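K.L.:
sequence and computational prediction follow.
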Amino acid sequence: MTTDAAPPRSLLYVPGSNARALEKARGLAADLLIIDLEDAVPADRKIEAREAMRRAVEAGYPGKRIAVRVNASGSWEQEADITALYGLALDAVVLPKVDAVADLDPVRVLGVPILAMIETPVAIYAARGIASDPAVVGLIAGLNDLAHELKLPDGMDRSAMSVAIQTIVLAARAAGVRAFDGVYNALDDAAGFAAEAAEGRRLGFDGKTLIHPSQVDPCNAAFAPSARQIAEAEALVAAATGGAQRHEGRMIEDMHVAAARALLERAGR
């Protein structure tokens, strides 16, 4: 996955130890499948998950981008995870609990773009340096762990993490890489998910990580331009003559035209 390609809107975690989920993922509309060897896999099934992950990736997921989440640097499982990834065609490796640039080092040997998870207060302060590393193509907000580390009484209250969330987006944008929102835990709350996905888009995230197939379609909708936005962008581009000018009651300049063209390109993709 490169930063000049269209960013994935929906990034779905698929447990490496769940054969049914690995197969079902082939028919889902997720932009990026993240086969998970970390949190979604019980400790006594790690070996099984690595083997299943490798079989699944070698079999292929036509038309889909594929990443694998390995265990964190410093864990005794990570070396085995990295060994299992050698020779596989992956779009990215997802590395959890990246607190410093040095945490990236064990994964560099794969030569695969890294999506670094920012999950602790230490990581928030280090986010700009992490995002600027040449191996990193994006940051993922690990908000469950962050809420725990911050000792928040209500982990679902994103407003309590607003500074941290915006710091992740700022660090990514300053480094010219992607930024992806954290997961939404309440599987049966469709309205709540839609609201959080829309909020993530407003905050500047490129997409959102997901934990259930039911979240894929509403996520794609939330991060895709609406029909109204497309029409407005088309009208703005058509009206633009260069420099500052009045358009439909507001002042526009080249920056607004560039943003409208980018929206139309995203809609076309």
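P.N.:
Good, I have the coordinates. Residues are numbered from 1 along each chain as shown.

K.L.:
can we go C-alpha only for contacts and neighbour counts from here?
P.N.:
OK.

K.L.:
show me where this protein has its strands.
P.N.:
Along the chain, counting by DSSP state E, strands occupy 10-15, 32-36, 65-69, 92-95, 114-118, 136-141, 178-181, 207-210, 245-247, 250-252.

K.L.:
quick one: contacts for the spatially most central residue of the chain?
P.N.:
The chain has residue 180 as the residue nearest its centroid, 3.5 Å off, counting by Cα atoms, centre = their mean. The contact partners of residue 180, taken as Cα atoms under 8 Å, 6 or more residues apart in numbering, are 138, 139, 140, 141, 205, 206, 207, 208, 209.

K.L.:
also this one, for the comparison:
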Amino acid sequence: MTDATEQIRPRRSVLYMPGANERALEKAKTIEADALILDLEDSVSPDAKSEARDRVCAAARSGEYGHRELVIRVNSIGTQWHDDDLAAAAEAGPDAILVPKIDSADEVRSLVTAMEAAGAPDHTALWAMIETPAGLLHAEEIAAAHERLTVFVMGTNDIVNETFGLHVPGRNPAVLTSLSWTLLAVRAAGKVIVDGVYNDVKDLEGFDAEARQGREMGFDGKTLIHPSQVEPANAAFAPSDEDVERADSMIAAFEEARAEGKGVATFNGKMIEELHIRDARRILAFHQAIASR
């Protein structure tokens, strides 16, 4: 088996940090999130955009955030700040640039062209937020638009707003359909997808339930709005000790059966075949990637 840890980067917890808040950016260096989104969009008022841009780009260049994946969220296409944001972020060279409200494959290709023209290094990926009806309906072609686009972030608050829905426990049918639809498109393209935020930072029970729901649906992690959500997100989207032990035992049982010339095996009273082993190896590789941090 190849070393799958080389291909896996944990994104269980993806924490938004306001780009205009210097103390928040400093605190982020100590938070055990897998990824940090240094935000220039929703959390920054219009009169603070330029200053926040400079601060966030300096943070991205600092090299002071350790293992944490650093992502700069720019303002959306068509806003007065977008072009300057994208050029500055590309020059700063973070791990990725996140662009809100992506609606088409053409936008993806135009963004990649602009990033390259601004001197983005090869390691700087493009992340896309899917949060509009147009983006949802074009999710498959967006996902396949360019290899530099690697991660999708669900903007569930905007989806509720633009579908005229309601925020309800367990999430309303339009949101669940949007999540499932986009997840299928992203998996077909072999890329990563992160669930949307949970708005009530004091409701840890509700957060745990929604994080479990996202994990059960197949998401790689969850975007967060408060550091208190990091630890439960890391737990929800990581294999448990029982998961790891079961995967190890399943692989051992299957390899023993293969050594005996069998194509399938029995494990804990159930038939297992190659597809179960692929999943078990994925679980172990993800566990190893987390441990290697």
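P.N.:
In hand now; what should we look at? These figures come from a predicted structure and were not determined experimentally.

K.L.:
re the thing from before, can I get the contacts of residue 180 of the first structure in JSON lines with distance to residue 74 of the first structure and neighbour count?
P.N.:
Output for the contacts of residue 180 of the first structure, formatted as JSON lines (distance: Cα to Cα, whole Å; neighbours: other Cα atoms under 10 Å):
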{"residue": "138", "distance to residue 74 of the first structure": "21", "neighbour count": "30"}
{"residue": "139", "distance to residue 74 of the first structure": "20", "neighbour count": "29"}
{"residue": "140", "distance to residue 74 of the first structure": "19", "neighbour count": "26"}
{"residue": "141", "distance to residue 74 of the first structure": "20", "neighbour count": "27"}
{"residue": "205", "distance to residue 74 of the first structure": "29", "neighbour count": "27"}
{"residue": "206", "distance to residue 74 of the first structure": "29", "neighbour count": "22"}
{"residue": "207", "distance to residue 74 of the first structure": "28", "neighbour count": "26"}
{"residue": "208", "distance to residue 74 of the first structure": "27", "neighbour count": "28"}
{"residue": "209", "distance to residue 74 of the first structure": "24", "neighbour count": "27"}
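
K.L.:
in the stretch 51-200 of the first structure, which spans are helices?
P.N.:
Using DSSP state H, counting those that start in this stretch, the helices of the stretch 51-200 of the first structure run over 78-85, 105-108, 121-132, 143-149, 162-175, 190-203.

K.L.:
which one is the equivalent of residue 237 of the first structure over in the second structure nearest to, not counting chain neighbours?
P.N.:
Correspondence of residue 237 of the first structure to the second structure, assessed by TM-score structural alignment: residue 251. Nearest residue to residue 251 of the second structure, sequence neighbours excluded (Cα to Cα, 6 or more residues apart in numbering): residue 277, at 6.1 Å.

K.L.:
you'd agree residue 132 of the first structure is up against residue 173?
P.N.:
No: Residue 132 of the first structure lies out of contact with residue 173 (Cα atoms under 8 Å); the separation is 9.8 Å.

K.L.:
in the first structure, what range does stretch 75-84 of the second structure match?
P.N.:
Counting by TM-score structural alignment, stretch 75-84 of the second structure lines up with residues 71-80 of the first structure.

K.L.:
now stretch 179-187 of the second structure
P.N.:
Matched against the first structure by TM-score structural alignment, stretch 179-187 of the second structure falls on residues 165-173.

K.L.:
what does stretch 32-52 of the second structure give?
P.N.:
With TM-score structural alignment as the criterion, stretch 32-52 of the second structure aligns to 29-49.

K.L.:
for the matching stretch, give me every contacting residue.
P.N.:
Contacts for stretch 29-49 of the first structure (Cα under 8 Å, 6+ apart): 8-18, 22, 25, 50, 53, 64-72, 81, 94, 216-217, 220.

K.L.:
that one spans what distance, first to last residue?
P.N.:
23 Å (Cα to Cα, to the nearest Å).

K.L.:
how about stretch 191-211 of the second structure?
P.N.:
Across stretch 191-211 of the second structure, first to last residue, Cα to Cα, it's 20 Å.
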